[in-house]
Every structure is written in C-alpha cells, then in structure tokens.
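> My questions concern the predicted model and sequence given below.
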Amino acid sequence: MATAWRRSTLCFREPWPLHHPQCYYQLPDLVLLCWLIILAFFLAEVAGVEARVSSEGCLPRERDALLHYKAAIRDPFDCLSSWQEAQGDDCCAWTGVVCYNRTGSVRVAELNLQNPIGGQLNWWEYSLRGELLHPSLLSLTHLQSLNLSFNDFEGTQIPPLVGSLHKLRYLDLSDSNFGGIIPPHLGNLTDLRYLLLYAYHYPNSATVVVHSLDWLSGLSSLIYLGMSALDLSAVSHNWFSAVNMLPSLQHLHLDDCKISNIPLSLNFPLNLTLLTTLHLSFNNFNSSFPNWLSNLTSLSSLKLDDCEIRGTLPIEIGNLISITYLDLSLNLLSGPLPDTLSKLKHLTYLDLSYNLLGNSLPMGIMNLSSLSTLRLINCSLICPIPSELGNLTTLNQLFLESNLLSGLIPPEIGKLVNLRDLDLSVNSLKGDITEFHLSNLTKLVFLILSDNHFLTIAIDHNWTPPFQLELISLGSWHLPSSLQNCDKLLVVDLGDNNFFGNIPLWIGKSWQWLRILQLRSNMFIGNIDPQLGHLLHYLQIIDFANNKLSGSIPHSFGNFSTMISTLVEPLPPFGFEQMAISDTIQISSGSESITLDTKGSQLTFSSILYLVKSIDLSNNELTDEIPEELGYLAGLQTLNLSRNYFKGKIPDSIGGMSSLETLDLSFNNLSGVIPEGLSQLNALSHLNLSYNNLSGNIPCGSQLQTLDDASIYIGNPYLYGDLLNKSCFPRNNTIIVSSKEHVMSSPVLIIYLGSALGYFVGLWSVFVLLLFKKKWRNSYFMKIDEIYDKVYVAIKIRFNRIVNG
C-alpha cells in the first residue's frame, strides 16, 4: 500500500504519460472527490438542522424553563402576555427573548420592560416582581445577556445562583429594588463584560451594601462596571486597589457610593490604562486632586462633582489630552486655574461651577476651540466678561450666572453664532443690550439676563429677532414688543420687575406654545385678556400674583387643555428637549427655576417643573364670582385666588378638580356654604378658606377630616363643624337667607333667639323683684345714690386741683 501511495504521488508530481499503467488511477483526485461528497452531506445535514430549528423554534427544555419562570414571578400588568403555553408556540418570538438562529438556544433575556427613560412616569407600578433570579434561569445554558433592570426584587438580596450563569457576558440588575449585600458569587462570571447594578431611579429603593470587592478579581474581562448609589462605605479603604485589578475596564461608574477615601498617589502600578469613563460624583473624598488621574491619558469623561475636592488643580491636568467631558463642580477648588487647561483641545463640556476660582475668568479656557458647554456658575468671579470669549465659536451653552461680573457685555458675544443657551443673570453687568449683540445669535433658545439692575435694553421695538426663544427671563427691563416675534417661546419669566400698564394682548396671539407664564410682583393693571384660555391651550403655570389686576377671571380659563388633562402633555414639535424625561430630569441645561406659592409657602421648582400645573392670581384686585369653568381643570394642582375681592359662592364644580393639592381662597368676600365636592378632592393637602363670609356646615367628607387645622376656617363666624367644636349638622338643616346676605343655619338662629330671650327674662326678673320688694328697692336706690355722691365728689376735687394748678 505504501508503494502504491508513493507511486500515485509520483504520478501526481511527475509528468508521466497518461497511459502509464501505474498512473491510471490518480489517488489525490479520489481523495478530493471524497471530501466533496462528505461536504455535500454535511451541508445537507446543516440545512436540515436549520430547517428543523426554523420549524420547531426554541428548544422545548428552554421553552418550559421560561414558562416556569413566568409562573414563579408576578406580572401585574401582563407584560409577558406573549409567553403562552400553546402547543408549538415558538419562545424565540416571545417578548424580550432572543435565540441563536442555528441552535434555537436562548441567548438574550431582555426583561427591562418598563424603562422609565422616555417611558411612563410611574413605571415601577408596571414592573415584574418577585423572585426575578429564579432557578429556572439555570436551564438557559447558553444565556449570554440578562437584563432585569427597572423591575422589583421587593428588597430581597441577589441570590447566589447568579454565579451559576457562567455564560453571561452582560448582566443588568440596575434600579430593580434589590437589597441586602452584593453576593461574592458574581466573581464566578468569568466571561462577564458588562455589570450594571445602579440604584438611582427606583423610588424608596432598599439599601444595598457592599462588604467586599474581592470578587472583582474574577472578572478580568470586565469592560463596564456600574455600581452607582450602592453603599461602598465599608470598602472605602481599598475600593481603588480592587478596581485596579480589572485590566480590561473602560467604564467605571461609582457615583453616590458613600466612598470617603481616594488615594492621592499610588504605591502600585496603575492597570487602568484603557479607562475612558470615570464617574465618581457625590462622594465625600475631602482631599486634593489625585495625582494619578493625570496618567489616565485615554480618559474621555471625568466626573468628580460634589466630592469635596479642595485646593488648586495641578498643572498635570493638561496631560488628559483625550478628555471631552470634565465636571468638577460643587467642590472646594480655588484659583487660579492652570494655563495647561488650554491643552485639552478635545474638551467639549466643562463645568467648574460652585468653586472659588478667583477674581477673573481663566484665560486658558478661551483657547478651547472645541468647547460646546461652559458652566461657571457661582464661582466668585469679580471681573468684566473678557472679549476673548468670542473665540469660542463652537460654544452652544454659556452659563455665568450668580457671580460678580461687572462692566459691559462685550459685543464679541455676538460671534458665538452656535450659542443656544445664554445665562448671565444675578451679576452686576451694566450698559445697554443692542441688536448688535444679538443679531448673529440665530440659534438662541434660552435667554436669561435677570437680576442685573444696571443692564438695560436698547432694541428697537420693530426689530425682528433672528432667533426663536423658548425661555426668556429679562429682569428689570421694559417688556419689548419685539418679543411677539418669538412665536416658539415655552417659558416666560418676567416676575419681580417694574413692568406696568396692561398685560399685552399680543401675548395670547403670539406665544401659542407657551407652557409657563410668570408675571408676578409687577405693577400690571387692567383686565386679564378674556381670550387667554382660548389662545394659550398649553399653559400649565400661570402666575400673575402681586399685581393690580382688576375685573373678573375670564371664563376661557376653563379651556387650558394641559390643565384639563391629568396626564403629562406631549411637547411641541420643536426643541426644548430638556423638558423630556432623561437621566437627569431638568427643565433646562442651566439652572433656571421658578418660585411658586403652593402648600402655604413659597417653593422653588426646577427639576420637576414640567410636571407642575398651577394658577396663582393672588393679591390683586379681581372681583365678581369665581367662574364655574375652573372646575373643568381636572389636572390643576395649585389654585391660589387669595387676597382679592371675589364674591358669591364657591362654585360647585370645584369637585371636578381631582388633582388639586392646594386651594387658597382666603381674604375674599365669598359667601354661601362650602360645596360638598370639596370633600371629595382626595389629593387636597393644603386648604385655606379663612376670612370670608362662608357659613353653614363644614362638609364631613373623609378628605376634609384630615385637614384638622382650625385656622383653615378662621374669620368665617357662621361656619360650623366638629373642627370648630361645633356640631357637624346635616346639610338639610341649613337655611339660606339671601345670596347677598350671610347664610344663617338653624343652629345659629337658635343661639341668637336663646340669647335674646335670656337677656329679656333676666332683665325683667330684676324689675319685678324691685317692684314687689320695697326693702330691696330702697336699698338699691340708696346704694345708687351713695355711688353717685362718691363719684361726684371725686370728680369735683380733681377738677378744682386742675383749675388751681
């Protein structure tokens, strides 16, 4: 055989004649043919397997495991409705399940069905609950990705069985309300690349404690580690050395972990050479800027805000040549800033707010040619705005509020052609703002210049702005009519100024998308535009308090569609992305907030401003009756009509304001009975009806019984109820005298009649006794004469002394 093989090889390699008897059969050709036949059979078998998989779907064993999992947990809103036991049902088509095409094995279980980012506000009510890491998951032997975030473990601990899911590469249990101690069994997941254990968004979530991070040493392939909002205080002394054992780590998120220590220098090699994201915000390091951070040359995002970092920034910070996002706000940093900041050529976001940066704006910042956002809020800056600021032509957001900036606004600010948000409020700027400053800012959306008392506007009223503002706060300026050309405004805050005259009628006609209109604490007079409710459907906050408005509340106020709805209304089809729900819910990219009178005090809203629905017309000179149409506003949360001259009764329709939390009708001339509907407002937590002419019984509904402060009703002498230590009589005992007179109930009438009768009987009893008892009569009149004589003598003596000096 060996000879035959050699011959065949020779026949293959050497040019023997084809008719040579030893070369009649050439073995390599036969081998090739055999291999082709085997390959054909193999491909046919593979095609058959794939056909069977495509026809049969997922593996029956894993399908049963998923059904067992569904039976073991609670799904109150049937989010897993596609998981059915029907014969032949393919589990690979079920919600959240992804399989391998070839084998039918479950590869991904994506069960974060109620992600609140862009989803429902009360998402936790719809989440899966119970034993979410059930043993049935162990039957999914090829599972590589498991996402159970935004569900509800109901405070139970992550079970040790999680360490048995050996094939996992992605595990997300963030915001799922697990509690207790992080199990070290996570260290058995040696193939894991992404581990997310955040605990940020779940309301009133259970406490999660990390006693040790030694298990991290088993996760040598880990790329992403997110443990923000877990309690790492027990490992403050060695957390960094544990993390440093992850050579593949690129993203580290340990915000708000109660870590109290960060090493200033290292006595061991730094292994985190691939790290691009380092977020350690809201910890209490109380130290200077760590030296080793400047060695992380791959770092693109660094967040150390609110960490009590003190001292000056080292010049080595210029070594972070790859960084694009730098947030060192809310610390104890002091100036001056190093000039090496100018080396951070890729930096797009810089926030150094709430530090003590010195007297001047750092000039090194003025050379950051890629900068998009600059936030230097409340940095104790005492200087003019430098003209070099105009070099930052890529700037999109500029926030310099709450400093002591002085002088004129430089005309070079007009070079910031990409500027979207500008906030220079609460400074000492002076001079004029002209069209020259603003004419090139075509992308401007937020303009906040309030609380600069020497800053005035010098813009022609006929000037048409080239931008479409969504938020404006001007401060102590006259209201320019050119603003009516900004027809996409969403927020107008012109409160606490000296505006006077009538509220312009063009507001309702020009600002149709307006959400918030605050004109409080000015000197506006006259009537409220009767068409306002027909024109501004989207208004959710109206604040006209502390003016001198007169007339009545327009009936059109019942047409505000956003206040009628109890839902969060969709945003207009342009801009204002910041009002949408995001990781950090806020109304603007800056620090814009609005102060409202609610719940009996002034509260400042910023992060949840888009949820607030309020009408405040207090402290004006409004008259007539409260319109019934206000009862249509089922979504309204605060209604303050106090300190006006409203008369008549409280409308019965008030019972339809189902979302009302605060109602203040105090210091008016309201009369009549308190409507029964008021007791049905289950959300009501603050009520003030004091100092009116209300009468009758206080309704005995369940909600009003929880408001047990008697001052709610003070100044209404004809009101009765248990709270006022008077009986809560049935409604049918009430007697209405007149719509223009006090309403007097039968108990009041009985008391008055009883008092009059008692006085009459007592007085005549004395007269009768004196009439028939001569001895008593003589004694009585003698005593009267004696008292008269004493008083006369005393007065006479006093008078003579005064006359005689």
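Thanks, I have the structure now. Numbering: from 1, shown residues only.
> alpha carbons only for contacts and neighbour counts from here, please
Fine.
> elements contacting the host helix or strand of residue 785?
Residue 785 is part of helix 774-803 when elements are defined by DSSP states H and E. Using 3 or more C-alpha pairs under 8 Å, 6 or more residues apart in numbering; DSSP states H and E, the elements in contact with helix 774-803 are helix 746-772.
> The helix it packs on versus helix 774-803: what angle between them?
100 degrees (axes from the mean of the first three to the mean of the last three C-alpha atoms, to 10 degrees).
> Look up how far residue 619 lies from residue 148.
As judged by C-alpha to C-alpha, to the nearest Å, residue 148 and residue 619 stand 52 Å apart.
> Alongside the first one, take a look at this:
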Amino acid sequence: MMMRFLKLFPSIMFLLLVYFSFALANSSSSLRQLCLSDENRALLQFRQLFLFDLNASRWCYRKYAKMVSWKEGTDCCRWDGIACDAITGHVIGLDLSCSLLHGTIYSHNCSLCHLSHLQSLNLAFNDFNNSRIPPCFGSFTSLIHLNLSYSNFSGEIPPQLSHLSKLVSLDISSFFLTPRCGRFFHNFSNDYNLHSASSLERLIHNFTQLRHLNLDEVSVNSIIPKSLMNLSALNYLSLWDCGLQNKIPADIFHLPNLQHLDLTFNPKLIGKLPEFFNDSSPLRLVSLAATNFYGEIPNAIAQLKSLEYLDLGSANFSGCIPESLGNNSKLSVLFLDNNHFGGEPPSSLWRIETLTGISLSLNTFEGQIPNNFSTHGVLSYLELFDNSFTGQFPHSIDNLAQLQYLDLSHNKLSGPLPSQVFGLSNLTHLDIGNNFLNGTIPSWPLTLPSLKELWLDGNQLTGSINQLHTSSKLQSISSSNNNLRGPIPTSIFNLRDLIALDLSSNNLSGIIKLDSFSKLRHLQYIFLSNNNLCGPIPTSIFNLRDLIELDLSSNNLSGIIKLDSYSKHRQLRYISLSNNNLCGPIPTSIFSLRELVQLDLSSNNLSGTMKLDSFSKLRSLNYLNLSHNSLTGFQLIPTSNMWPSLVFLDLNSNKLQGSLGSLPIPSETIMYYSVANNQLTGEISPCFCNKSNLEFLDLSNNNLKGAIPSCLSNSSILSVLNLQHNALDGAIPRMCSQANGISLETLDLSYNQLQGQLPRSLAHCKFLQLLNLGNNMLVDTFPTWLATLPKLQVLVLRHNRLHGSIGKPRSEVAFAKLNIIDISDNNFTGTLPSDYFKSWHSMTANDRNRSNWKFLTMSSRRFYSYTVTLIDKGLEMELVKILNTFKVVDLSNNNFQGEIPKSIGQLKALCALNFSNNHLTGSIPTELAKLKNLESLDLARNNLSGIIPPELASLTFLEVLDLSHNHLEGSIPRSRQFDTFPNTSYLGNPGLCGFPLSKPCGETEVTPQPSPKLDQTQNLESIIYDFDWKVVSIGYGCGMAVGVIMGNYIYNWKQEAIARFFRVRLGRHSKRLSTRRRGRK
C-alpha cells in the first residue's frame, strides 16, 4: 500500500500545487480595486461641491446621503449609487437621486465629464442651485438613461444632448401629477428652455430609440415639431406646461407604442380629439387638462380599450358625454371638470365598475344624480359641484364603501337629507353646500367615523344642530347660511381635532359658556357671525394659541372686550367683532398681537381715546375699522410712519374732536381713509397729496374749513373724493388737469361755501360717474362742456348762483348716460332744454325687469355707496343707494319760461320730474302720460293753464303729484291712483273742480289769481308739509332703495360692503378655509 502511495505522491503534489496556485491568483484578483483611479478622483472631486440638506430632496419618500460612503482609498465601485463594468472597471451607472445634495455644478469644469462610459445618469431630486446642464453630458455616447428632474437646473438645454442617440429614457421635468385625485402639485422647479420648436426638433431628432420623454415645464413656447411623430418607439410622453402653442399634430394620438400622453397646462395649445383611434392603441393615460382643446368627445373614444386615465378638465370641450364612453371598461380616473359640457351624463358612465375617481364639476350638467351606485365598489372620489343637478341626495351613495371624497355642492338638489346612512365609513370629505336642501340635519353626517370635513353651508336647513359623537375626527365644520336655530351644541366643544368652525348666518342663539372653547386646542378659524348669540365673549377663546381668524360680528354680544390672554396668540391675524353691543375702551392687550392683519370693531359702543403708541406696535396691520362707535380722539401726537402696512382706515361716525391734524397720518400704503361724520375742525392737510396709493378719501360731515388743497388735483389714482357738509371755501381745484385725475369716479363737494366757477378741467375726468357740487356759492353758466363725459350718471348743481340759458347740446349724445340731473335753486333762464331731453338716452330706456337692476357703483370698486341729496315735493331726500333704474330730472326753483316741451315724453324711464317754481306757461302736455315709470310729478307754482290731461290717470305708479298754484281748470281726472292724491295737490287753481276738492264741477268759476313765485329763502318744508323726515321713499317701481333712516341701517350696509371688498383685495380667503377647492381655470 505504501509503495502505491509513494508512486502517486508526485502526482498528488502537482495537483495541490496547481490548486494553491489558482487559489492564490484568485485571492490577489479579489483584493485588486476594480474602480479606475481617474474616475475615482473625478467622483471624489464631484463630492466636494455639495452640502447635505434635507430640503434639497424634500419630495422624496426615501432619501439619504449616498455620498457618505464615498471615501478616499476605497473602491468607488462599492460606493452607494455607483455601478461599474465588471470587466473594464469603468463607471457605467451613477444614481444620486434623492441624495440631499445642495450645491452648484460648474458646467464647463465638471469632473463628471471624465465618466465617459456612463450608460445611466440619475441626478433627480436634489438642489443644484440653478446650475447649467454641463454640455459634456452630450459626450456620453453610451448613455441610455438620463434623469435630471426636480434638481433646480436652469438655462438652456445644451444642444450637445442631441448626440445621445442611444437614449431610451430622458427626463428633465420639474412637475408631476400626484396619484390622488387632488390634481396638480407644484414642486421643485427646473428652469429649462428651448426657445422654439426648432430647438426641440434638434434635440430629439437623433432619439430614434427613445421610449420615455418627460420635458415637463421646459419652456418650448412654440408648436410641437412634426419630428416628434418619428419617435415610433415612444411609449411615455409628458409635455406638462411647456408653453406649447397652436394646433397639435393629430398623429400624436396614433403613435403605435404610446401609452402615456400628458399635455396638461398648455393653455395656448389648440386641437380636437381625433374621430378615429386604432383598436390596438395602447393608450392608457390621456391628459389634456388646462389646454385649449375644444369640440365634443368623439364616439371613437370607446376604441381605446386600454384607457385607464382620461383628464380633459379646464379646457373648452362642449356637448354631451357620449354613451360610448361607458364602454371603456378599464377606465379608472375620469376628469371632465371646468368645461362646457351639458345635458345628462349617460347612464353607461355610472356602470364602469373600475372607476376610482370622477369629476364632472363646473359644467352645466342637469338631471338627477343617478341612484345606481351599487356596483361601484372601488369609487373613492366623486366630484360633481357647480352644475345644475336636481332631485334629492342620492341614497345609493350609501353603497360606496370605498368613497373618501364627495362634493355635490353648488347644484339644485332639494328635499331633506336621508335620515340614515350606514356605508360611508371611509368618507373624509363631504360637501353638499349651496343647494336647496331643507329639513333638519340628520345625525349621520355628524357621526361618520372617518369624516374630517363637513360642508352644509348655503342651504335651507332648519332646526337645531344635533349633538356630535365625542370620537369624531371632524376638523372642519361649515353649516353657515342656513336657518338653524337654538344654541350651539356643547358636543362641538369636545371635538379635539377641530380646526375650523363656521356656523355664521343662521339664527343660533343663547349664551356661549365662558370655558366652552378650552378643549379645542387646534382650533384656527371661528366664524359665528350673523346670529343671535348673546352675553359676553367667551374668555376661553382667548386661550386658543393656534387661532388665526375670529369673526363674531353681527350678534348681540355685550360687555367689555377682555383680551388678557391675547399675548399668547402668535398667529392671530383677523378679528371681527363688529355690529355687537360691546362697550368700554379698546383693550390695550390687543396691541400685543404683532401678526394682526385686520381688525374690525365697528358698530359697537366702544368709547374713550385711542393710544397711538399702542397701535404703532401693529406693524402688519393693513385693515382697521373702528367706525360707528363713540371714540373721542387719540392720545399722543401721531407720527408719519405709525402703520407702515395700513391700507384701509375707517373712523367714521364717532365723536372725534379736535383738528384733522391730530388724527393718524396715513402711511404710503393707504388706499381708503375715512373720518366722516365726526366733529373735526381745522384745515385739510396737504399730506394727503403725497399718498400715491390713496383711492378713497372721505372727510365729509365735519367742521373743516379753509381751501381744498390744490395738490389733491395732482393725484392720478384718487377715485373718490368726498368733502361734503363742511365749511370749505375758496375755489374748486383744477381736478383732472391734463393727464392727472384719470381715475376720479366720484367728486362730492356739496354743502360747503365754495366760490368761483366750475373748473373746466373737469371735462378731462373721463371716468367720472358722479359730480355733486350742490349747495355752494358757485357763479357760472350751465356746464355744457361736461356733456361729453362718457360715464357721467349723476349731476347735482343745485342751490348755487348759476345763471343764463341752458342752450342747445353740441351733439346728439350729450349727457347720454345721465340718470340724475338736479340744477334746482339757481337762476337759469330761457326755455326748458327740450333738445337735451332728446339726448339723455339713459332716461329713455324703460326697463322694469328687476333682474337687470344694479346699484350705481364705481366700475372697479363695487362696494362704495353714493349719497346724493335731492329735493322733491319740498322734502330733502338723501339717496344712499341708487339703482341704475332710478331716473330724476329736477329743474325747479329757477326762472325758466315758455311751455313744457313735448319731447319730455321721450324720457320714458323717468321716475321723478320737478319743474316747480318757474314761470312755465301753456298747458300740461299729454306726452307726460308716456312716462309710465313716473312716481313723482311736481309742476307747482308756475303759470300753467288748461285742463289736467285725463291721460295722466294712466300713470299707475304715480305716488306724489303737485299741480298747485297754477291756472288749471276743469274737472280733476278720476282713477284708482288719482283718487289717492290729497286736495293740497290742486290748491291755488280756482278753476279746478271735482274730487278731492270740495267744489263740485258745474259751479261758477272764480277768476284765477297769479300763482306766487316761491321765495328761495323760504323753508320748503314749512310751505308744503310740516315733516321732519330727512329721507323719504318714493316706491319700488324705479327701485330706489331709500327710506326713513332709523339708526345705522344704511351705514351698516355700507360698512359691511366696504369691509367685504377690502378683505378680498387684501388676500383674505374667499371661502376662508384653504381646504375648499373650487374651479381651476
């Protein structure tokens, strides 16, 4: 045996030697670094450019600093994000996506340029600080995949990238479509541009193998190049927000391998869906949202058998949804919102069992919402708001077990809500607001286990609010603008997750317990305005540290405002406690709210003085309304930069005393400044002239004196100047001189002591709508030169020293838009201006359709309420709100003579006509019977003769008639309307007889005496009626919204409108809760 072993020993030793030789070789090979040294150095050099920043990759679900493993002396092929060729050792793959990189890549000295064998490069989701794409990337001729998306690159895409002929995937996008139905999210943006279609064409013309192309938000700003149709291998194409224009090539829908087509947010891109699709088309996603695509959805849409996602929202599509769309059996998401679709959605649509999300909102769909949702087990998102759907709330929605989002708001749904719903256990958002739902609120909306947002606002719901389940997850509740009554349920104050509570504009009543809000630690928005809540403001509100907005206005809250805990509120920005019965001084603790933006304490009983040094701490304040209180003044002398952000300041209707200069000096940002209806004295400071943003200046109803600063005429933005009811004297400044004053829309200088002539520069006020210079001492002739103002609607020159004849108009459209003209109480002579009657075209339109009525408002500032004082029937009327249908002509108390022209009958829309106290002769023209809207007719104290035309009995809206002190004769016409006039309407006409006079017709006539001319110094009210009313109404026929003013009704309306306007202007929420989504166009 031994001998046999010895013979074999050499052979065994040889085999062992060979074995160990191979083992040693393999061992040395494994110890050798695979990474090439120059590429290793290049990568380490690249690493030195960056810091690690979590925000740089904030959109990544999984992110980490891959470069942490990049250490000198180690094999780069073993580093995170690096892939090497196993044979050559070259780096062929670099994936640094979501690597927290923040820094700058220098495009002409980039160390990555040494990685010439790269096949895949992914730098997505980092922050390269507006770096340019290195042109050397175009030298990576082996590159197959290139992804530079969401990395904050900028500048032009280097044309060298077109050399990458092997590219299969190119992504340099910076937007993405989220998988949920909430639509679009803007994220980290690149700022690429290609400038033109030719640039895009040069970039892609070599990409014959390209399958994936994503250029979202690359600025192409041109048409889609036809060469794109040559990319036959393309299966993914996304050109989101590229500025694409003009018509899209129809062949783009027929690319043989295209599965994903997204052209969203290219509003200048025009096209139609093709009438034909290949049955074999692989299209799975089509998004044309926010483009200018138009036309109808073709029946051929059913040929897209693979279609899963169709978004045509916010485009210009129209017509009906084709029945064939229901044949797309794989359809999962359908967005047709914000178009011009109409009719009833086809029943086949609701039979697509794969639908998970559908939006038909912002169209004109009608009919009932189908009640056959039983088969839609996967539907999670249903949005149908802003249509004309009718009927009741569909009961079958109860079957949608997976439903999470339901919005049926702004439709015409009616009837009560179902009493019970059991199947909506996953519902998080329910919006059925702004319909016509009635009845009480059932318990189920308040007890859904997953519900976070509940909107029931703008319906006709009644009854009380049910108690809520204490385990509710509700974060937002809105049931505003209903008819709910009773107290606020105590269970609401146990909703620990509640963020927003809106119960405004109901009939809720009762006292809110002082500790009610103590548990609502996350509450940010409280809206309880326009109810009947009473008692003091709950002190627990002031312990809510997250509170942002508080609106308790228009209730019956009383007591002192106790804000002892307000120093804790670092976020509180909006406070409205207006229209209550709060009293006492303004609490000093409110001035610790350094973030306060808007404060409205108007229409209360607040008193005392305001400490300016405290107000000066509110550096962010831009809206302050303290009007309609009993504040008496300010402490300390105001400085010029006290409120650097203030835009709106309203102190009107207080008891402010002292000089105007003692009030806060408006900042440069001021737009609206009102201290009207106080007891201020002194002169108007020229400081108002330097406010470049000042649009509204109201100093009316004070005791100001001196001249109007001439510099006010230099403002090019001033829109409203109201200085009425003061003691101002001197001449009127040259308003609208040359290019200045181009914005002036209303000028009211009435009830002052102004002298001189009307400034001819007023003829340049092209936007002037209201001019009131009444009750001054102006000496001039009739301003025919104002006749060309294209927007002038109200002209009041009453009670001045104007003289001469009116003359004839220079054109057929003189004062064409005029609705009210009052030149009474002057010394005009000659005949009545019959030719002007023919040119007042606005008074000839007879429109009694109330749907066309609107208040006289400034074109761009629709909140401002005009106040115009007129005399009618001897009574002073203050028209606080004027409808466009209210037409008045008052030429009374002058020296006009001659006959009443027949052309007066052309003013068919006239509501009030006053020719009294002149020297008119002749008969009353029968043409007055054509003024079918006439409510007041005053021809008293003239020398009119003849009979009262019986045709006047047809004026069925006539409420006030005065024909007294003329030379009329004959019988008084009888009609239902005429029989209501008292005998004072006919006094001083001895020749008249019949009802209501005691003189029957047929008796001997008494020789008529000349009618007395009324002395203009006499008191009109004492001669006609002994009324002490300031304001009277002359009916609804012309829609004049005036009446006997009681309390603060008129000003309350005015202030609410002003506040509402400026809150919008200052960026306040339209719905006030950011969670609510409305149209996207």
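Noted; the coordinates are in hand. Please read these numbers as outputs of a predicted model, since none were measured by experiment.
> Now do the helices in the second structure.
Here the second structure has its helices, by DSSP state H, at 2-31, 37-47, 197-204, 612-615, 834-839, 1020-1024, 1049-1065.
> Compile those into JSON lines and extend it with columns for distance to residue 460 of the second structure and mean neighbour count.
Shown next, in JSON lines, are those (distance: least, C-alpha to C-alpha, whole Å; neighbours: other C-alpha atoms under 10 Å):
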{"stretch": "helix 2-31", "distance to residue 460 of the second structure": "81", "mean neighbour count": "11"}
{"stretch": "helix 37-47", "distance to residue 460 of the second structure": "65", "mean neighbour count": "17"}
{"stretch": "helix 197-204", "distance to residue 460 of the second structure": "55", "mean neighbour count": "19"}
{"stretch": "helix 612-615", "distance to residue 460 of the second structure": "42", "mean neighbour count": "16"}
{"stretch": "helix 834-839", "distance to residue 460 of the second structure": "48", "mean neighbour count": "20"}
{"stretch": "helix 1020-1024", "distance to residue 460 of the second structure": "47", "mean neighbour count": "14"}
{"stretch": "helix 1049-1065", "distance to residue 460 of the second structure": "23", "mean neighbour count": "16"}
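> would a markdown table of the ones you listed with distance to residue 334 of the second structure be doable?
Listed next are the helices of the second structure as a markdown table, based on distance: least, C-alpha to C-alpha, whole Å:
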| stretch | distance to residue 334 of the second structure |
| --- | --- |
| helix 2-31 | 57 |
| helix 37-47 | 45 |
| helix 197-204 | 31 |
| helix 612-615 | 54 |
| helix 834-839 | 57 |
| helix 1020-1024 | 71 |
| helix 1049-1065 | 33 |
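> Tell me which of the ones you listed lies nearest to residue 410 of the second structure.
Of all these, helix 1049-1065 sits nearest to residue 410 of the second structure, with 21.0 Å by C-alpha to C-alpha.
> Over in the first structure, find the residue span the closest one aligns onto.
Aligned using TM-score structural alignment, helix 1049-1065 of the second structure spans no residues in the first structure.
> tell me what that helix is packed against?
Packing partners of helix 1049-1065 of the second structure (3+ C-alpha pairs under 8 Å, 6+ apart): none among the helices and strands.
> circling back to that earlier point, onto which residues of the second structure does the helix holding residue 785 of the first structure map?
Counting by TM-score structural alignment, helix 774-803 of the first structure pairs with no residue of the second structure.
> for that helix, which positions count as buried?
Buried positions in helix 774-803 of the first structure, judged by neighbour count with 16 or more other C-alpha atoms under 10 Å: none.
> Next one: the nearest residue to residue 618 of the second structure once chain neighbours are set aside from residue 934 of the second structure, what distance?
Spatial nearest neighbour of residue 618 of the second structure, excluding adjacent residues (C-alpha to C-alpha, 6 or more residues apart in numbering): residue 594 at 5.4 Å. Relative to residue 934 of the second structure, residue 594 of the second structure is positioned 57 Å away (C-alpha to C-alpha).
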